[in-house]
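>>> for reference, the sequence and a predicted model appear below.
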Amino acid sequence: MSLIGATVITTCSGAISDWLGQRPMLIASSVLYFVSGLVMLWSPNVYVLCLARLLDGFGIGLAVTLVPVYISETAPSDIRGLLNTLPQFLSSGGMFLSYCMVFGMSLLASPSGRLMLGILSILSLIYFVLTMFYLPESPRWLVSKGRMLEEKKVLQSLRGTEDVSVIYVL
């Protein structure tokens, strides 16, 4: 179900993020992760669990498609490639840690599959706080909407310099 959700949302995530912006869509991704984790934790039957996995797939699809685009649009050119490898590296590391956690929990006298799935909500809160409070809107998106003053302020805060003369190809 997660793969179905991710596939469905990736087909339209670019158009929606061009309309609403990357920041709101990344916040939506974190909310979808949080809600799906809670629903998986408390799902009364397999149908609700499948619905929660579908929501989880929507969150995954948004994050997987929008994070590299966001990094490409905000990162300085000299470290852009390095920063774009981080999502893949952290995703692989997260999968490894989740496998270790599942293995460790399987050694318990009464392992709880619900708890394993519900831990997603805790991690999604960290994702939500980071996107909500520390993530500015993409400068490219601001330019595409004609919000040049906001774009300049965002670039100045990202670059740490007053001179942010950049030419965008839209």
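The structure has been received and is ready for your questions. Residues are numbered from 1 along each chain as shown.

>>> switch to C-alpha atoms for all contacts and neighbour counts from now on
Noted.

>>> for the residue most central in space within the chain, pull up the helix or strand it's in.
Nearest residue to the geometric centre of the chain (C-alpha atoms, centre = their mean): residue 63, 3.3 Å. Following DSSP states H and E, the helix or strand that holds residue 63 is helix 46-74.

>>> same question, residue 110
Counting by DSSP H and E, residue 110 is found in no helix or strand.

>>> next one: residue 128
helix 113-134.

>>> can you name every helix or strand that the helix or strand just after that helix contacts?
Counting by DSSP H and E, the next helix or strand C-terminal to helix 113-134 is helix 139-144. The contact analysis (3 or more C-alpha pairs under 8 Å, 6 or more residues apart in numbering; DSSP states H and E) places helix 139-144 against helix 46-74, helix 148-159.

>>> quick one: contacts of helix 139-144?
Contact with helix 139-144 is made by 18, 21-22, 73-74, 148, 150-152, 154-155, 168, 170, as judged by C-alpha atoms under 8 Å, 6 or more residues apart in numbering.

>>> put this next to the first one:
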Amino acid sequence: MRGAALVAIAATIGNFLQGWDNATIAGAIVYIKNDLNLGTSVEGLVVAMSLIGATAITTCSGAISDWLGRRPMLIMSSMLYFVSGLVMLWSPNVYILCLARLLDGFGIGLAVTLVPVYISETAPSEIRGLLNTLPQFTGSGGMFLSYCMVFGMSLMDSPSWRLMLGVLSIPSLLYFAFTVFYLPESPRWLVSKGRMLEAKRVLQRLRDLAVEWLDTLLGANSITCLLALLDPLRGVT
């Protein structure tokens, strides 16, 4: 269970970044409006662009993750966070800023929709409910830390909204490292694609199951048994 818990914590960094972004733009928009001389409508559009991006990507994120896998989409989410942070740090005008916010929204949408699915497909039933509270917890933690950062920067003589928004790229690098080098693919997704041996290795890591037990299970009735083992609705472990 320890392996599944650590994997869930690493995955929810994406939700941490979502909370971070939501809080940062709330404080930075005051400085953006003054610096770029924005009207009320454009000001609202800058804030809303991430929500527009998140809403748009959620319409197809499930189907794409069923095709490509959960892990590749989480990697894509981390990359979108990182790129959007760099672009916001550089943004010379409101058009580039809106584009960066849109990319940021794509990253948010992927994380918010896929992290709970990923946790459900990797966590044992005994702690599945507990681990599925992590996205909300880490999102709130991201908001709190971001508000602290914005408050600290607001005390500077010349607060930089670009720096406020661009800091996002730093924790997104950590998220990228975890998704690439630490997070395994969902064992349930692997089974659905017939990749039984890979699913076996992931299960051994997540659940600390004996090799002999899994060998017996796979030899007896591989697809049926492993699907039952991984079914989040049945709660069988």
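Thanks, I have it. Everything numeric here is computed off the predicted structure, so don't read it as measured data.

>>> can you say which of the helices and strands packed on helix 139-144 of the first structure is packed in most?
Neighbour counts (mean count of other C-alpha atoms under 10 Å) averaged over each of those peak at helix 46-74, with a mean of 21.

>>> what span of the second structure lines up against that helix?
Helix 46-74 of the first structure lines up with residues 94-122 of the second structure when matched by TM-score structural alignment.

>>> about what we covered before: I figured the residue nearest to the centre of the first structure was touching residue 28, is that so?
No. Using C-alpha atoms under 8 Å, residue 63 of the first structure is not in contact with residue 28; the gap is 9.4 Å.

>>> where in the second structure does stretch 152-161 of the first structure fall?
Using TM-score structural alignment, the partner range for stretch 152-161 of the first structure is residues 200-209.

>>> what comes into contact with the matching stretch?
1-4, 122-124, 184-187, 210-211, 214.

>>> try it again with 10 Å
1-7, 122-124, 183-188, 190-191, 196-197, 199, 210-211, 213-215, 217-218, 222, 226, 229-230, 237 (C-alpha atoms under 10 Å, 6 or more residues apart in numbering).

>>> from those, list the buried ones, please.
1, 3-5, 7, 122-124, 183-188, 190-191, 196, 199, 214, 217-218, 222, 226, 229-230 (16 or more other C-alpha atoms under 10 Å).

>>> roughly how far does residue 42 of the second structure sit from residue 94 of the second structure?
Computed as C-alpha to C-alpha, to the nearest Å, the residue 42 of the second structure to residue 94 of the second structure distance reads 9 Å.

>>> mutual contacts of the two, please.
Counting by C-alpha under 10 Å, 6+ apart, the common neighbours of residue 42 of the second structure and residue 94 are residue 33.

>>> spit out the contact partners of residue 55 of the first structure.
Residue 55 of the first structure sits in contact with 1-2, 4-6, 9, 29, 31-37, 39, 49, 61, where contact means C-alpha under 10 Å, 6+ apart.

>>> give me the number of residues near residue 99 of the first structure?
Residues within reach of residue 99 of the first structure, counting by other C-alpha atoms under 10 Å, total 12.

>>> mind checking which helix or strand it is in?
Here residue 99 of the first structure sits within helix 80-106, counting by DSSP H and E.

>>> report all helices and strands that that helix contacts.
helix 46-74, helix 113-134 (3 or more C-alpha pairs under 10 Å, 6 or more residues apart in numbering; DSSP states H and E).

>>> swap in 8 Å and give it another go.
Counting by 3+ C-alpha pairs under 8 Å, 6+ apart, helix 80-106 of the first structure packs on helix 46-74.

>>> and the helix it packs on against the second structure, how far off on average?
Average distance, helix 46-74 of the first structure versus aligned residues of the second structure after superposition (mean C-alpha distance after the TM-score superposition for the first structure): 0.2 Å.

>>> any idea how far residue 74 of the second structure is from the equivalent of residue 121 of the first structure over in the second structure?
Aligning on TM-score structural alignment places residue 121 of the first structure opposite residue 169 in the second structure. Per C-alpha to C-alpha, residue 169 of the second structure is found 16 Å from residue 74 of the second structure.

>>> looking at the two, which is more packed in?
Shown here are residue 169 of the second structure and residue 74; by other C-alpha under 10 Å, residue 74 has more neighbours (26 against 23).

>>> quick check: the more buried one vs residue 221 of the second structure, distance?
Residue 74 of the second structure is 31 Å from residue 221 of the second structure, by C-alpha to C-alpha.

>>> with residue 206 of the second structure instead?
Distance from residue 206 of the second structure to residue 221 of the second structure, by C-alpha to C-alpha: 21 Å.

>>> can you tell me the SS state at the residue of the second structure positioned farthest from its centre?
Distance from the centre of the second structure peaks at residue 220, with 36.3 Å (C-alpha atoms, centre = their mean). Following DSSP: H, G, I helix; E, B strand; the rest coil, residue 220 of the second structure is assigned to helix.

>>> map it across to the first structure for me.
With TM-score structural alignment as the criterion, residue 220 of the second structure pairs with nothing.

>>> list the contacts for residue 135 of the first structure?
Per C-alpha under 8 Å, 6+ apart, neighbours of residue 135 of the first structure: residue 23.

>>> and it, what's its match in the second structure?
Per TM-score structural alignment, residue 135 of the first structure is aligned with residue 183.
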